[in-house]
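1. Sequence and predicted structure are below.
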Amino acid sequence: MATKKKAAKKTAVKKKKPVILIVNDDGITAPGIRNLVEAVRDLGKVVVVAPDKPQSGMGHAITIGHPLRLHKVDPFNGIEAYACTGTPVDCVKLAVDKVLHSKPDICISGINHGANHSINVIYSGTMSAAVEAAIENIPSAGFSLLDHSIDADFSGAKVYARKVVELMLSTKLEKHTVLNVNIPVLPASHIKGIKLCKQAYAKYEEDFIERTDPNGRHYYWLTGEFVNFDKSKDTDVWALNNGYVSVVPVQFDLTNYSLKEKLEKLW
């Protein structure tokens, strides 16, 4: 009898659903996060903690000058969800410490409205949330669709976000894993597949448009043109331009090891 009870306990442990934390930077009411929840809601116990307003371009900012608030909400048909007054990184920190009281199996961020390939990863609140999770030893991924429109078609993105999450859950990932996943604006049937890539050297050649408000005061509006300086065929930009979902493993260790070795010899 004791042996049977032990076997039953082992079976229960094996069948325990993984905990999936979902965050974003576009806000808890954005279509992208709703589509991400729909894509993975049956793959585990899903918990959502997301900003109560858009936080795009916040990077790895945290809130230190005023209190943070969490409000329980129900925009996802029964999925446990909270709106947070802070940044995407704040959402991850609060989720682990005050909502889950433990670390989830994985953290996924998005689906972002707009690209986070190449240099965009530096500025992205979507990716910073994923990086924060990895700092906390939680394998993570950030998902972005190359369409800023509020009416964007997320059907292809949902299919491939689910594929990536299934792969993450079935693979023994290193605890600091961070994946930057970008998805082209194509129907799922037209996407050629998933391609593991490096980050392209591409950035915006920026400019500030200067204008004058009705009171005669100057103000500036950031604009720019995206320029790809990397023409190799193993980058995220190339993959996306050629109909693939790009997956770039990134890291929060910013050490330039080759330069370190050179300077050790010179200095």
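-> In hand now; what should we look at? Residues are numbered from 1 along each chain as shown.
2. alpha carbons only for contacts and neighbour counts from here, please
-> Noted.
3. What residues does His176 make contact with?
-> By CA atoms under 8 Å, 6 or more residues apart in numbering, the contact list for His176 reads 134-140, 251.
4. Look up the closest residue to it, ignoring the ones flanking it.
-> Nearest non-adjacent residue to His176, counting by CA to CA, 6 or more residues apart in numbering: Ala134, 4.5 Å away.
5. Report the secondary structure state of the one you found.
-> Put simply, Ala134 is helix when judged by DSSP: H, G, I helix; E, B strand; the rest coil.
6. what about the closest residue to Val250 other than its chain neighbours, how many neighbours?
-> The shortest distance from Val250 to any non-neighbouring residue, by CA to CA, 6+ apart, is to Val178 (5.5 Å). Using other CA atoms under 10 Å, Val178 has 29 other residues around it.
7. so Val178 sits right up against Glu136, yeah?
-> No: if you go by CA atoms under 8 Å, Val178 and Glu136 don't touch, sitting 11.4 Å apart.
8. OK, contacts around the residue nearest to His176?
-> Neighbours of Ala134 in contact, by CA under 8 Å, 6+ apart: 140, 175-178.
9. Included below, for side-by-side comparison, is a second structure:
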Amino acid sequence: MENIKKPLILVTNDDGITAPGIRMLIEIAKELGEVVVVAPDSPQSAMGHAITINNTLHVKEFMAHNHDHKEYTTSGTPVDCVKMASHEILDRKPDLCLSGINHGSNSAINVIYSGTMSAAVEAGIEGIPAIGFSLCDYDHDADFNAARPYVKTIIENVIKNGMARGVVFNVNIPKAKREDIKGVKICRQANAYWVEEFDKRTNPYGKDYYWLTGKFVNDDKGEDTDEWALAHNYISIVPTQYDLTAHHYISELNTWDFDN
């Protein structure tokens, strides 16, 4: 029988290589392909698409729980991990990049700040199909098992069908028991946002410092959004792109007079 080459799957995250979410994602990925892990050596949440340019980057092999795949840590951001994997660590281009499973939601506007999704987007920029997974539970001991069969099915679909170049999946999973998850919905990003405040305090030496606080506001009443899906115990998939051009506004701008 002819040997079928398994897809090479790069796994990364922003919570750090020891986080429970990435350990679960690695287990699932190993059922579907050849896995290499490149993840931050410490938590890098809310780093967005930051890259390291003013400091040195360090990479070292990480002792995995077993020896059937390779794992590496970097001192950099999630995006650095993808860049290092693609250009220094791997000897061929990954067939798929999986990022997560994040501890906490990356729906709506959160996708902009997310290190998890920025790693997936970076893979997309490099022409690698990519999925970012997030569970809407910030607890370090969150239960990822409820979503396990859905995560596997989503990955299998991408391996089977491929992805449009420049598009990555933003997958968010509700905090719910397995029997309460209703299925998967393809969604758009909700028009929701943070109303932010800074909690100003003073340390014992009289120096002021600040904690960012705020509340999440969803004014989007559409039933086709990721926020609606999650509120109704569906797993949301938002096809996401890195092209931030407001294409609908170009024709309007062309009526302006920039030559006067």
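-> Structure's in. What do you need? This is a predicted model, so every value here is computed, not measured.
10. TM-score for this pair?
-> The pair, once superposed, lands on a TM-score of 0.96 when counted by TM-score structural alignment, normalised by the length of structure 2; 256 aligned residues with a CA RMSD of 1.1 Å.
11. out of the contacts of His176 of structure 1, which is most surrounded?
-> Ser140 leads the contacts of His176 of structure 1 on contacts (other CA under 10 Å) with 30 neighbours.
12. what's the counterpart of that residue in structure 2?
-> Residue correspondence to structure 2 (TM-score structural alignment): Ser140 of structure 1 is matched to Ala130.
13. Counterpart of Ile159 of structure 2 over in structure 1?
-> Residue pairing (TM-score structural alignment): Ile159 of structure 2 is matched to Leu169 of structure 1.
14. Next: Gly16 of structure 2.
-> Looks like Gly16 of structure 2 aligns to Gly27 there (TM-score structural alignment).
15. what residue of structure 1 takes the place of Cys97 of structure 2?
-> Per TM-score structural alignment, Cys97 of structure 2 is aligned with Cys107.
16. which residues touch that match?
-> Contacts of Cys107 of structure 1 (CA under 8 Å, 6+ apart): 20-23, 130, 133, 138-141.
17. could you dump the residues you listed to JSON lines with secondary structure and distance to Arg162 of structure 1?
-> Below are the contacts of Cys107 of structure 1 laid out as JSON lines (DSSP: H, G, I helix; E, B strand; the rest coil; distance: CA to CA, whole Å):
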{"residue": "Ile20", "secondary structure": "strand", "distance to Arg162 of structure 1": "12"}
{"residue": "Leu21", "secondary structure": "strand", "distance to Arg162 of structure 1": "14"}
{"residue": "Ile22", "secondary structure": "strand", "distance to Arg162 of structure 1": "13"}
{"residue": "Val23", "secondary structure": "strand", "distance to Arg162 of structure 1": "15"}
{"residue": "Ala130", "secondary structure": "helix", "distance to Arg162 of structure 1": "16"}
{"residue": "Ala133", "secondary structure": "helix", "distance to Arg162 of structure 1": "19"}
{"residue": "Ile138", "secondary structure": "coil", "distance to Arg162 of structure 1": "18"}
{"residue": "Pro139", "secondary structure": "coil", "distance to Arg162 of structure 1": "15"}
{"residue": "Ser140", "secondary structure": "strand", "distance to Arg162 of structure 1": "13"}
{"residue": "Ala141", "secondary structure": "strand", "distance to Arg162 of structure 1": "12"}
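18. out of those residues, which one sits closest to Asn112 of structure 1?
-> Taking CA to CA as the measure, Asn112 of structure 1 sits nearest to Val23 out of the contacts of Cys107 of structure 1, at 10.3 Å.
19. buried residues in the longest helix anywhere in structure 2?
-> Assignment by DSSP state H gives helix 148-161 as the longest helix of structure 2. Across helix 148-161 of structure 2, burial judged by 16 or more other CA atoms under 10 Å covers 150-152, 154-155, 159.
20. do stretch 88-103 of structure 2 as well
-> Neighbour-count burial for stretch 88-103 of structure 2, counted by 16+ other CA under 10 Å, picks out 94-103.
21. do the same with stretch 71-91 of structure 1
-> Across stretch 71-91 of structure 1, burial judged by 16+ other CA under 10 Å covers 76, 79-91.
22. chain center to that stretch, what's the gap?
-> With CA atoms, centre = their mean, to the nearest Å as the basis, stretch 71-91 of structure 1 stands 16 Å off its chain's centre.
23. got it, and stretch 7-24 of structure 1?
-> Centre-to-centre, stretch 7-24 of structure 1 and its host chain are 22 Å apart (CA atoms, centre = their mean).
24. do the same with stretch 3-16 of structure 1
-> A distance of 34 Å separates the centroid of the chain from that of stretch 3-16 of structure 1, by CA atoms, centre = their mean.
25. residues in contact with that stretch?
-> Outside stretch 3-16 of structure 1, not a single residue reaches it (CA under 8 Å, 6+ apart).
26. Going by neighbour count, list what's buried in it.
-> Under the neighbour-count criterion of 16+ other CA under 10 Å, stretch 3-16 of structure 1 has nothing buried.
27. next one: stretch 190-203 of structure 1
-> Under the neighbour-count criterion of 16+ other CA under 10 Å, stretch 190-203 of structure 1 has 191, 194-203 buried.
28. Could you tell me where that stretch falls in structure 2?
-> Aligned using TM-score structural alignment, stretch 190-203 of structure 1 spans residues 180-193 in structure 2.
29. Run the chain-centre distance for that stretch.
-> The answer for stretch 180-193 of structure 2 is 15 Å, by CA atoms, centre = their mean.
30. Quote the end-to-end distance of that stretch.
-> In stretch 180-193 of structure 2, first residue to last residue: 27 Å (CA to CA, to the nearest Å).
31. With structure 1 overlaid, how far apart is the strand or helix carrying Asn172 of structure 2 on average?
-> In this assignment (DSSP states H and E), Asn172 of structure 2 forms part of strand 167-173. Average distance, strand 167-173 of structure 2 versus aligned residues of structure 1 after superposition (mean CA distance after the TM-score superposition for structure 1): 0.6 Å.
32. Mind giving me the packing neighbours of that strand?
-> helix 115-125, strand 130-135, helix 226-231, strand 234-241 (3 or more CA pairs under 8 Å, 6 or more residues apart in numbering; DSSP states H and E).
33. now Ile26 of structure 2, what's its secondary structure?
-> State at Ile26 of structure 2, reduced to three classes by three-state DSSP: helix.
34. What is the equivalent residue in structure 1 for it?
-> Ile26 of structure 2 maps onto Val37 in structure 1, with residues paired by TM-score structural alignment.
35. how about the helices in the stretch 1-150 of structure 1?
-> Using DSSP state H, counting those that start in this stretch, the helices of the stretch 1-150 of structure 1 run over residues 2-14, 31-40, 88-94, 120-123, 125-135.
36. So which of those is nearest Asn228 of structure 1?
-> Nearest to Asn228 of structure 1, of those and by CA to CA, is helix 120-123 at 12.2 Å.
37. against structure 2, where does the closest one fall?
-> Using TM-score structural alignment, helix 120-123 of structure 1 lines up with residues 110-113 of structure 2.
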